[in-house]
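K.L.:
my questions are about this predicted structure, shown below with the sequence.
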Amino acid sequence: MRRVGCLVLLVALATLALISVDFLHGWTAQGPLERPATIVVAEGSTLRGTARQLEKLGAIRSDGSFLRRARVLGSDAPIKAGEYVLPEGVSNRDILALLQSGKTVNHLVTIPEGMPSILVHERLMANKELTGTVPVPAEGSVLPDSYAYKKGETRAAVLARMQKAMSGYLAQAWAKRGKDIVVKTPEQAITLASIVEKETAIAAERPIVAGVYQNRLRTGMMLQADPTIIYPITKGKPLGRRIRRSEITAVNDYNTYAMTGLPKGPIANPGRTSIDAVLNPAATKALYFVADGKGGHIFANTLEEHNRNVRDWFKIRRARGEIE
């Protein structure tokens, strides 16, 4: 009888050991996922609800067994909202660790230098991975850059990061401004930087262009920047045609062909190099510049020299067949 009892005990212990081994093995063993998959954990999601998602996705064999193992063998840290990529064959243990880590997939939305706010708004609203709505941001309030976001994040949160980046960079750059610059406030700096941004795509030219405009402002000359003509018409979008004579002479708060001084406000969202150029412009006597036919500009100190450069530019355009 004693032998039978011992045998039963041994069988029970062996069975318990096998169950324990299987329990442990099921936690660390390769899972059933046959190819990488993505799971989105919404804000406020519970581990139980997420386990059901994991089972439907084929990442775990059973939500119940996953939860039991997680309670006994896993950390009690909460899972974090976001989008996660589950690798092929990921174990139950590694799934829980990933969901608790917050190592979510980051997507990027890029705002190029010189993009006007109306196009920033359109870019954010066209992004189907973001939620909610935002108004058109104030012109010049967004710092051009690439911004990471999580799937399902609000557009307002992403825009707030863009605007915080601009205010932070402007404060930093303003503190390092030159002593004799013509702009007197950070707001004026952004306005002039937006014009510099739209006038040249060559970063090395921006301090010189900023120097030209500083000279013009200081002497009371008109800035005569073509992009300021276009802004009231399209809010910064491409005009798609040549500027009309009536638009050149139009009187408004932006057209620097019909007013002295700075326009009412920015005409785009300038990048770091344009902001830096305005706050530390090149020391130059130039008052004029015109395209050089090679993608850049040629600068002149006098009107006579400038007119000669303009004639040379027209010769280049005629040779290209752009004008008669």
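P.N.:
Right, received. Where do you want to start?
K.L.:
only C-alpha atoms from now on, for both contacts and neighbour counts.
P.N.:
Fine.
K.L.:
for the chain, what's the longest helix?
P.N.:
As assigned by DSSP state H, the longest helix anywhere in the chain is helix 2-28.
K.L.:
list the buried residues of that one.
P.N.:
For helix 2-28, a neighbour-count test (16 or more other CA atoms under 10 Å) marks 23, 26-27 as buried.
K.L.:
could you single out the nearest of those residues to Lys237?
P.N.:
Trp27 (56.3 Å; CA to CA).
K.L.:
quick check: Leu217 touching Thr256?
P.N.:
No: at 11.1 Å, Leu217 does not count as touching Thr256 under the criterion of CA atoms under 8 Å.
K.L.:
hey, what's in contact with both of those two?
P.N.:
Taking CA atoms under 8 Å, 6 or more residues apart in numbering as the criterion, Leu217 and Thr256 both touch 223, 262.
K.L.:
use this one as the comparison:
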Amino acid sequence: MKWIIRLVVVLVIVALGAAGAAAWWLQQPLKLSGETVELSIEQGELPRDIAQGWVRAGVQAPRWALYEWFRWSGKAKRIRAGSYEIGAGTTPVTLLEKMVRGDETLATVRLIEGWTFRQFRAELAKADALKPTTAAMSDAQIMEALGQPGVAPEGRFYPDTYAYSKGSADLAVLKRALRAMRQRVDEAWAARAPDLPLRTPDEALTLASIVEKETGAAAERARIAAVFVNRLRIGMPLQTDPTVIYGLGEAFDGNLRKRDLQTDTPYNTYTRPGLPPTPIAMPGAASLRATVKPEASKALYFVARGDGSSEFSETLAEHNRAVNKYQRGR
């Protein structure tokens, strides 16, 4: 009987020692193979595989120890998918807490006002840790994947800085940008001036893209919008170079020639009246607001002064004088 009691005492001591050692280990900083260690956890990934993933990524601890801690804590099923980064001082306890909170490491990609969809795609393709799921897709296939079959992508994505979890798909960022632009256009359209010669939100988006490309000084957006709105009201061609350049596509070499202005394309607003068939770029919020609420102005022309601002004119004679002064130096 005495030996049984002694055995029990020994087992209890061993268990207490093991528990103490485990409690001590849980509070000790994990050794890392570098200054930081990163891991992306997929949705539905098993705790055993997560533990193995951390070890492979550079956490210098027994895989089984991490796994048993995740399991024993009762929080293993609460670990969230995402991208995580840990550094010096991270303990097994704080590692698990980070994953349970979903305290992810985020990357960002900035999409610029006035960019084309082609530029958007190029920026997404080189973004940090963003899965290029659309790399082999055509523009039409991307729009279909976004639930917009048959819709041209140009102008449909809101330019902004987007944060995302490392390992996210580029299509997810595009979906957010698409939703953001739709919301911005709807808000602008709801606040539009009552007498605009624009019939739909899409027409407002198209004109806003032209305003975006034509604006040199931010303070002039509403006046530039007024010029184009005034032209639309009287049936005057928009005669804007950016639409011609867009129509030339990759053939544009940086030099817009007279023959380019005279060659008819769906985007040549010198040869065709009204708006082009699609937007020509991604307008920002300021250009959308200026388009739906243009400045009260009778101007029909403007010419660059060479300092980023423009000279506005109500008549062709005034405009010609401005062109001579600012463009020809006469």
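P.N.:
In hand now; what should we look at? Small disclaimer: the values here were computed from a predicted structure and weren't measured.
K.L.:
Leu217 and Thr256 of the first structure - which one has more neighbours?
P.N.:
With neighbours defined as other CA atoms under 10 Å, Leu217 of the first structure and Thr256 compare such that Thr256 has more, 24 against 17.
K.L.:
what lines up with the more buried one in the second structure?
P.N.:
Residue pairing (TM-score structural alignment): Thr256 of the first structure is matched to Thr269 of the second structure.
K.L.:
do you know how far Gly211 of the first structure is from Arg320 of the first structure?
P.N.:
Look at Gly211 of the first structure and Arg320 of the first structure: by CA to CA, to the nearest Å, they are 31 Å apart.
K.L.:
mean shift of stretch 203-210 of the second structure relative to the first structure?
P.N.:
Average distance, stretch 203-210 of the second structure versus aligned residues of the first structure after superposition (mean CA distance after the TM-score superposition for the first structure): 0.7 Å.
K.L.:
residues in the first structure matched by that stretch, start to end?
P.N.:
The aligned range for stretch 203-210 of the second structure is 188-195, by TM-score structural alignment.
K.L.:
so what touches the matching stretch?
P.N.:
Outside stretch 188-195 of the first structure, the residues that reach it (CA under 8 Å, 6+ apart) are 114, 140, 183, 210, 225, 227-228, 262-263, 265-270, 274-275, 277-279.
K.L.:
tally of neighbours for the equivalent of Ala190 of the second structure over in the first structure?
P.N.:
With TM-score structural alignment as the criterion, Ala190 of the second structure lines up with Ala175 in the first structure. Ala175 of the first structure sits with 11 neighbouring residues when counted by other CA under 10 Å.
K.L.:
returning to that earlier point: the longest helix of the first structure: what's the following helix or strand?
P.N.:
As assigned by DSSP states H and E, the chain's next helix or strand after helix 2-28 of the first structure is strand 37-41.
K.L.:
roughly how far is that following strand from the heart of the chain?
P.N.:
Mean-position distance between strand 37-41 of the first structure and its chain equals 23 Å (CA atoms, centre = their mean, to the nearest Å).
K.L.:
would you mind getting the average deviation of it from the second structure?
P.N.:
Mean for strand 37-41 of the first structure is 1.5 Å (mean CA distance after the TM-score superposition for the first structure).
K.L.:
next structured bit after that strand?
P.N.:
With DSSP H and E, the next secondary element past strand 37-41 of the first structure is helix 47-57.
K.L.:
ok, back up a step: so which of the contacts of stretch 188-195 of the first structure are in helices?
P.N.:
Of the positions in the contacts of stretch 188-195 of the first structure, 210, 227-228, 274-275, 277-279 sit in helices, assigned by DSSP H.
K.L.:
now, of those residues, which are buried?
P.N.:
210, 227-228, 274-275, 277-279.
K.L.:
can you find the partner of Gly254 of the second structure in the first structure?
P.N.:
Checking TM-score structural alignment: Gly254 of the second structure goes with Arg241.
K.L.:
cool, and Pro294 of the second structure?
P.N.:
Superposed on the first structure with TM-score structural alignment, Pro294 of the second structure falls opposite Pro281.
K.L.:
tell me who's in contact with that match.
P.N.:
181, 207-208, 210-211, 214.
K.L.:
swap the cut-off to 6 Å and go again
P.N.:
Going by CA atoms under 6 Å, 6 or more residues apart in numbering, Pro281 of the first structure touches 207, 210-211.
K.L.:
redo those as TSV? Include distance to Lys285 of the first structure.
P.N.:
Shown next, in TSV, are the contacts of Pro281 of the first structure (distance: CA to CA, whole Å):
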residue	distance to Lys285 of the first structure
Pro207	13
Ala210	12
Gly211	8
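K.L.:
any idea how far Leu47 of the first structure lies from Lys56 of the first structure?
P.N.:
In terms of CA to CA, Leu47 of the first structure sits 14 Å off from Lys56 of the first structure.
K.L.:
typo on my end, it should be Glu139 of the first structure
P.N.:
46 Å.
K.L.:
and what of Gln100 of the first structure?
P.N.:
20 Å.
K.L.:
which of those two has more neighbours?
P.N.:
When neighbours are counted by other CA under 10 Å, Gln100 comes out ahead of the other of Gln100 of the first structure and Lys56, with 16 against 13.
K.L.:
centre of the chain to the helix or strand hosting the more buried one, how far?
P.N.:
Element membership for Gln100 of the first structure (DSSP H and E) is helix 92-101. Relative to its chain's centre, helix 92-101 of the first structure lies at 29 Å (CA atoms, centre = their mean).
K.L.:
what residues of that helix count as buried?
P.N.:
By neighbour count on 16+ other CA under 10 Å, the buried set for helix 92-101 of the first structure is 92-100.
K.L.:
now that helix on the second structure. Mean distance?
P.N.:
Average distance, helix 92-101 of the first structure versus aligned residues of the second structure after superposition (mean CA distance after the TM-score superposition for the first structure): 1.5 Å.
K.L.:
show residues contacting that helix.
P.N.:
27-28, 78-80.
K.L.:
trace Phe70 of the second structure over to the first structure, please.
P.N.:
By TM-score structural alignment, Phe70 of the second structure lines up with Ala70 in the first structure.
K.L.:
same thing with Thr315 of the second structure?
P.N.:
Match for Thr315 of the second structure (TM-score structural alignment): Thr302.
K.L.:
distance of its match relative to Thr260 of the first structure?
P.N.:
For Thr302 of the first structure, the distance to Thr260 of the first structure - CA to CA - is 19 Å.
K.L.:
tell me which of those two has more neighbours.
P.N.:
Thr260 (15 against 12).
K.L.:
quick one: the strands in the stretch 151-300 of the first structure?
P.N.:
288-291, 297-300 (DSSP state E, counting those that start in this stretch).
K.L.:
need those in a markdown table with mean neighbour count and distance to Leu119 of the first structure, can you?
P.N.:
Shown next, in a markdown table, are the strands of the stretch 151-300 of the first structure (neighbours: other CA atoms under 10 Å; distance: least, CA to CA, whole Å):
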| stretch | mean neighbour count | distance to Leu119 of the first structure |
| --- | --- | --- |
| strand 288-291 | 19 | 26 |
| strand 297-300 | 18 | 27 |
